[in-house]
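K.L.:
Make a model of this:
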Amino acid sequence: MNAYQPDPRTTPTVDAKRLWAGGAATAVVAALAAVVGLLLVRDVFDVPVITPATGIGTSQAANLAGHAVVAALIATALLHVLMLTTPRATSFFGWIGVLATLAATLLPFAADATSASRICSAAIYFVVGIAIVTLLTGVAGSARTS
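P.N.:
Okay, here's the model as predicted:
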């Protein structure tokens, strides 16, 4: 007896070049959103921004931008795996992305800082996370080939 062979027309396929090009563009947007948020909060509102303890780069802007890029690329890898293995991948990705965004948004509230600093830092992380989730969800639709 032959092993079950799935119908190739129903096997999900992903245009990896399109997905990762969209992931790279998302990483650029996320980095820019982080830097703009930092400049707005720190330089316009004169509120200190809480940044991750693990440093990427030598400045606060490079640190935030670097973490945003890493987050976007990890999210792209997760989306790629989900698209290859999971039914309704974008629904699962959306939930995972929103919950991860909420977790990152809550991190500043664990720091010893002023309320303004906590709220403004959380707002930056929230905007970056939502940008990543929404952009990659859109990219997923264009990268699906069947």
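K.L.:
only C-alpha atoms for contact and neighbour calcs from this point on.
P.N.:
Will do.
K.L.:
So what's the residue count around residue 141?
P.N.:
By other C-alpha atoms under 10 Å, the residues close to residue 141 number 12.
K.L.:
any idea how far it lies from residue 49?
P.N.:
Noted for residue 141: a distance of 35 Å to residue 49, by C-alpha to C-alpha, to the nearest Å.
K.L.:
Helix or strand next in line after the helix or strand that residue 66 is a member of, which one?
P.N.:
For residue 66, the element it lies in under DSSP states H and E is helix 60-85. Remark: after helix 60-85, the chain's next helix or strand is helix 89-106, criterion DSSP H and E.
K.L.:
right, and the helix or strand after that following helix?
P.N.:
Next element after helix 89-106 (DSSP H and E): helix 115-143.
K.L.:
Report all helices and strands that that following helix contacts.
P.N.:
Where contact means 3 or more C-alpha pairs under 8 Å, 6 or more residues apart in numbering; DSSP states H and E, helix 115-143 is packed against helix 16-38, helix 60-85, helix 89-106.
K.L.:
would JSON lines of those helices with distance to residue 121 be doable?
P.N.:
What follows is the helices and strands packed on helix 115-143, written out as JSON lines (distance: least, C-alpha to C-alpha, whole Å):
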{"stretch": "helix 16-38", "distance to residue 121": "8"}
{"stretch": "helix 60-85", "distance to residue 121": "11"}
{"stretch": "helix 89-106", "distance to residue 121": "8"}
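K.L.:
for comparison, sequence B:
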Amino acid sequence: MADIERPGVNAGRLWASGLATAVVAALLAIVGIMIARGLVEVAVLAPKGEGVWGNANTFTYALLSGAAALLATGLMHLLILAVATPRQFFTWIMVLVTLIAVVLPLSLTVDPGAKVATAVINLVIGLAITIIINSASSAALVIRRDPPTEQWHQPPNTY
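P.N.:
Got it, this is the predicted structure:
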């Protein structure tokens, strides 16, 4: 009898990668806002008078970006345990969520520059989360091999 294979996940490695991804996503949000406000002079998430660092909205945006990375990690963990091709489903889900995050600011009634800058920042953050978590999941994926169950067979009763 052959060993029985079933997928598993090294949860510690996956969630450590998810936490690192959350830091990357938060920093991407901050850098994106700094570039938009400082170099392009577009007021993203704050009135023009707030400067490059902006206001509390910058911090909130960074926190939400980090939270999105942690949610993505949870999604990947669930998919690894539940579906046949977790990385494929994860990629599709994340691409669609990222598209929503790109299109949403474009539908707001704010300055066109702010719309585009926010959409680009969301795109970069979404793609970074997707790529990093997808890559990290392959390192966290484990195949568990259960030994076959030996069944004791009695000879037929010949009474």
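K.L.:
okay, the angle between the helix holding residue 66 of structure 1 and helix 16-38?
P.N.:
150 degrees (axes from the mean of the first three to the mean of the last three C-alpha atoms, to 10 degrees).
K.L.:
quick one: helix 60-85 of structure 1 aligns where in structure 2?
P.N.:
The alignment of helix 60-85 of structure 1 onto structure 2 (TM-score structural alignment) spans residues 57-82.
K.L.:
would you list the helices and strands packed on helix 115-143 of structure 1 in TSV and tack on mean neighbour count?
P.N.:
Below are these laid out as TSV (neighbours: other C-alpha atoms under 10 Å):
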stretch	mean neighbour count
helix 16-38	21
helix 60-85	20
helix 89-106	18
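K.L.:
ok, so what distance separates the most centrally placed residue in structure 2 from residue 104 of structure 2?
P.N.:
Centroid-nearest residue in structure 2, with C-alpha atoms, centre = their mean: residue 72, separated by 3.4 Å. Separation of residue 72 of structure 2 from residue 104 of structure 2 (C-alpha to C-alpha): 19 Å.
K.L.:
Over to residue 59 of structure 2?
P.N.:
Taking C-alpha to C-alpha, one finds residue 59 of structure 2 at 20 Å from residue 104 of structure 2.
K.L.:
Same question for residue 3 of structure 2.
P.N.:
In terms of C-alpha to C-alpha, residue 3 of structure 2 sits 49 Å off from residue 104 of structure 2.
K.L.:
Could you check which of these two has the larger neighbour count?
P.N.:
Counted by other C-alpha under 10 Å, residue 3 of structure 2 and residue 104 do not tie: residue 104 has more neighbours, with 14 against 11.
K.L.:
who are the neighbours in contact with the more buried one?
P.N.:
Residues in contact with residue 104 of structure 2 (C-alpha atoms under 8 Å, 6 or more residues apart in numbering) are residue 119.
K.L.:
counterpart of it in structure 1?
P.N.:
For residue 104 of structure 2, the residue aligned by TM-score structural alignment is residue 107.
K.L.:
go on, residue 36 of structure 2?
P.N.:
Match for residue 36 of structure 2 (TM-score structural alignment): residue 41.
K.L.:
In three-state terms, how would the closest residue to that match other than its chain neighbours be classified?
P.N.:
In space, and not counting its chain neighbours, residue 41 of structure 1 is closest to residue 47: 5.7 Å by C-alpha to C-alpha, 6 or more residues apart in numbering. Secondary structure, DSSP: H, G, I helix; E, B strand; the rest coil: residue 47 of structure 1 is coil.
K.L.:
how close does residue 47 of structure 1 get to residue 86 of structure 1?
P.N.:
In terms of C-alpha to C-alpha, residue 47 of structure 1 sits 43 Å off from residue 86 of structure 1.
K.L.:
Residue 144 of structure 2 belongs to a strand?
P.N.:
Yes: per three-state DSSP, residue 144 of structure 2 lies within a strand segment.
K.L.:
for the helix holding residue 66 of structure 1, packing partners?
P.N.:
helix 16-38, helix 89-106, helix 115-143.
K.L.:
out of those helices, nearest to residue 80 of structure 1?
P.N.:
Residue 80 of structure 1 lies closest to helix 16-38 among the helices and strands packed on helix 60-85 of structure 1, at 7.5 Å (C-alpha to C-alpha).
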